[in-house]
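Engineer: sequence first, then the predicted structure, then my questions.
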Amino acid sequence: MTAIKFAPRRSEERGHADHGWLKTFHTFSFAMYQDNKHEQFGPLRVINEDRVAPRTGFGTHSHREFEIFSYVVSGELEHKDSMGNTEILKRGSLQMTSAGTGISHSEKAHGSKSVHFLQIWSLPHTPRLQPKYFTREFTDAEKKDNWLRIVAPVGGEGVSMDREAPGPAPVHSALSLYATIISEGSTLEKGIEGKKGYVHVVQTSKYNPGKAEGASVKIRGGGEELVLREGDGVYMDIQTHGQKLVVENVGSGTAEVLLFDIE
């Protein structure tokens, strides 16, 4: 038995929709895309990779009982919500909304350029929480060839409940999120603490609904090995505690990679 089981989630197999103003991919069932093989993974419920055209976006709509975070890849994202928060989020920004008993918000591309961001939802371990809003800022330099923890469970070491603070954003779910920008030819190692993991390679080079292209990384762990391109992901079932994941940039240029460590 291998210590880690890999199950690839290829970019071209994701749910996909082109609405003109919105070009989007869905890792999990969402909106018109429904696939009972990809409903959720532990508390992880949504990974949408969205590109929104200039001066358009998601009008005011409501959520409850989700932890919702946005990871901005390029452009500027304008956020407004029923808690009175108004903010322009840029490259490196991470916005976390703990929807709890219910919030309304809007998300639009600010300015003359489109915005590319990942919208991620997880299920909280506690129902009917009081809604909260958090923002964090992380530079490319902090992520370069380093696993930077950008989301972590409430109560964890270095996790602040302040609206703005250094360190990871707090989440009421049993997961941590790490981000890295791996240089060409570089290799990173990361110990996995949870029982599950998910890796996603951000589709940074261009919008591509076909077979994945762009940056290329090889991941190894527990006797398994797999090559991922931009937009690809992989489910990881950790069979033996204390496993290490190795990620190697085997393509040209940098690769932006997200790692969910799920308890």
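Structural biologist: Thanks, I have it. Residues are numbered from 1 along each chain as shown.

Engineer: alpha carbons only for contacts and neighbour counts from here, please
Structural biologist: OK.

Engineer: assign a three-state SS to Glu157, would you?
Structural biologist: coil (DSSP: H, G, I helix; E, B strand; the rest coil).

Engineer: what's the neighbour count on it?
Structural biologist: Using other C-alpha atoms under 10 Å, Glu157 has 10 other residues around it.

Engineer: check Pro153 too.
Structural biologist: Residues contacting Pro153 under the criterion other C-alpha under 10 Å number 17.

Engineer: what's the answer for Ser29, then?
Structural biologist: 20.

Engineer: now do it against Leu259, distance only.
Structural biologist: 20 Å (C-alpha to C-alpha, to the nearest Å).

Engineer: equivalent analysis for Leu89, please.
Structural biologist: If you measure Leu89 against Leu259 using C-alpha to C-alpha, the figure is 22 Å.

Engineer: second structure follows, compare the two:
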Amino acid sequence: MNAYLHRSENRGHVKAGWLNTYHSFSFGSWYNPKYMGFGPLRVINDDTIAANNGFGTHPHDNMEILTYVTDGRLTHRDSMGNEEYIHAGEWQLMSAGTGVAHSEINNTDEAVHLFQIWIQPNIRDAEPTYQQIKLNPHDEPNKWHLIVGPNDNAPMFIRQNAEVKAAVLEEGKTLDIATTQKHNYVHVVKGQIMIENQIVKAGDALLFDEKTSIKALEDSEMIWFDLPA
């Protein structure tokens, strides 16, 4: 099996007042030519937004933008007319298509922790769409939960031949990864796991190309990206 470990300490780290963020791939003011994405996966930002702050209205186009809130509550507004709360354990997929402007604000008195993920679409200039689900992997541990996929059996539809799954794995438990495509990327949200005799801790990710299995060295949470080449 070909595998590569992307260590947490090799991520970009930007702390700018209200925002404390770690970039798995080059983003904004942080640039590293070694980390420009993986297949169509372009961004994984691990963001903590301070109380009563956030991202003001700004535009995007031709990007599939997936947001996962792990702690707190975020308020989303966009030019499609959506105004929604995203609570801990909820996921939002905004397909920017021909263009959409949006804001993500923490209008509470507590910090919000979230992951913002960008995946490049395989269809350009489509009509923008908005989807949101509650699917907290903590509610049913020790199994993969499909979050987004390219067809109608997925909870949310993405404009790419890709699947995103999430799991919470209890200490000592194992979980198989049955790869279907060339590029696979598992990002550890919390805890510590072992894949192919490599210890992968929170903030780390493993890139690989064959079926494998995970063992939790402690209670852990992870996101798996099953991606085309």
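Structural biologist: Looks like it came in fine. Predicted model, so just to flag it, every value in this text is computed and none were measured.

Engineer: TM-score for this pair?
Structural biologist: Here the TM-score for the pair of chains, by TM-score structural alignment, normalised by the length of the second structure, is 0.96; 228 aligned residues with a C-alpha RMSD of 1.2 Å.

Engineer: who's in contact with the equivalent of Lys113 of the first structure over in the second structure?
Structural biologist: Aligned counterpart of Lys113 of the first structure in the second structure: Glu110 (TM-score structural alignment). Neighbouring residues of Glu110 of the second structure by C-alpha atoms under 8 Å, 6 or more residues apart in numbering: 50-51, 72.

Engineer: which of these does the first structure keep?
Structural biologist: Retained in the first structure by both residues aligned by TM-score structural alignment, their matches' C-alpha atoms under 8 Å are the following of the contacts of Glu110 of the second structure: 50-51, 72.

Engineer: picking that back up, so how far is Glu104 of the second structure from the match of Lys113 of the first structure?
Structural biologist: Using C-alpha to C-alpha, one gets 15 Å for the distance from Glu110 of the second structure to Glu104 of the second structure.

Engineer: ok, now His60 of the second structure?
Structural biologist: Distance, His60 of the second structure to Glu104 of the second structure, using C-alpha to C-alpha: 13 Å.

Engineer: between these two, which is the more surrounded one?
Structural biologist: Glu104 (20 against 16).

Engineer: isn't that one up against Asn52?
Structural biologist: No: in terms of C-alpha atoms under 8 Å, Glu104 of the second structure does not count as a neighbour of Asn52; the distance is 11.0 Å.

Engineer: distance between stretch 187-200 of the first structure and the chain's centre?
Structural biologist: 14 Å (C-alpha atoms, centre = their mean, to the nearest Å).

Engineer: next, the residue nearest to Gly221 of the first structure when sequence neighbours are not counted: secondary structure please.
Structural biologist: Distances taken as C-alpha to C-alpha, 6 or more residues apart in numbering place Leu245 nearest to Gly221 of the first structure, at 4.8 Å, with adjacent residues excluded. For Leu245 of the first structure, the secondary structure call by three-state DSSP comes out as strand.

Engineer: what's the separation between the counterpart of Leu245 of the first structure in the second structure and Lys165 of the second structure?
Structural biologist: Leu245 of the first structure maps onto Thr212 in the second structure when the alignment is built from TM-score structural alignment. Separation of Thr212 of the second structure from Lys165 of the second structure (C-alpha to C-alpha): 15 Å.

Engineer: try Ala101 of the second structure
Structural biologist: Distance of Ala101 of the second structure to Lys165 of the second structure, given as C-alpha to C-alpha: 27 Å.

Engineer: and the two? Which one has more around it.
Structural biologist: Set Ala101 of the second structure next to Lys165 and count neighbours by other C-alpha under 10 Å: Lys165 wins out with 18 against 15.

Engineer: the more buried one is in what secondary structure piece?
Structural biologist: strand 163-169 (DSSP states H and E).

Engineer: to what extent does that strand diverge from the first structure after superposition?
Structural biologist: Compared with the first structure after fitting, strand 163-169 of the second structure deviates on average by 0.5 Å (mean C-alpha distance after the TM-score superposition for the first structure).

Engineer: in the first structure, which residue range corresponds to the helix or strand just after that strand?
Structural biologist: Heading C-terminal from strand 163-169 of the second structure, the first helix or strand you meet, by DSSP H and E, is strand 174-177. Residues 187-190 of the first structure are where strand 174-177 of the second structure lands when matched by TM-score structural alignment.

Engineer: distance from the matching stretch to the second structure after superposition?
Structural biologist: Following the fit onto the second structure, the mean deviation recorded for stretch 187-190 of the first structure is 1.1 Å by mean C-alpha distance after the TM-score superposition for the first structure.

Engineer: would you mark the buried spots in that stretch?
Structural biologist: Within stretch 187-190 of the first structure, the residues scored as buried using 16 or more other C-alpha atoms under 10 Å are 187-189.

Engineer: just stretch 4-17 of the first structure next, same as before
Structural biologist: Here stretch 4-17 of the first structure shows 4-6, 8-11, 13-17 as buried, counting by 16+ other C-alpha under 10 Å.

Engineer: just stretch 143-162 of the first structure next, same as before
Structural biologist: Across stretch 143-162 of the first structure, burial judged by 16+ other C-alpha under 10 Å covers 143-154, 159-161.
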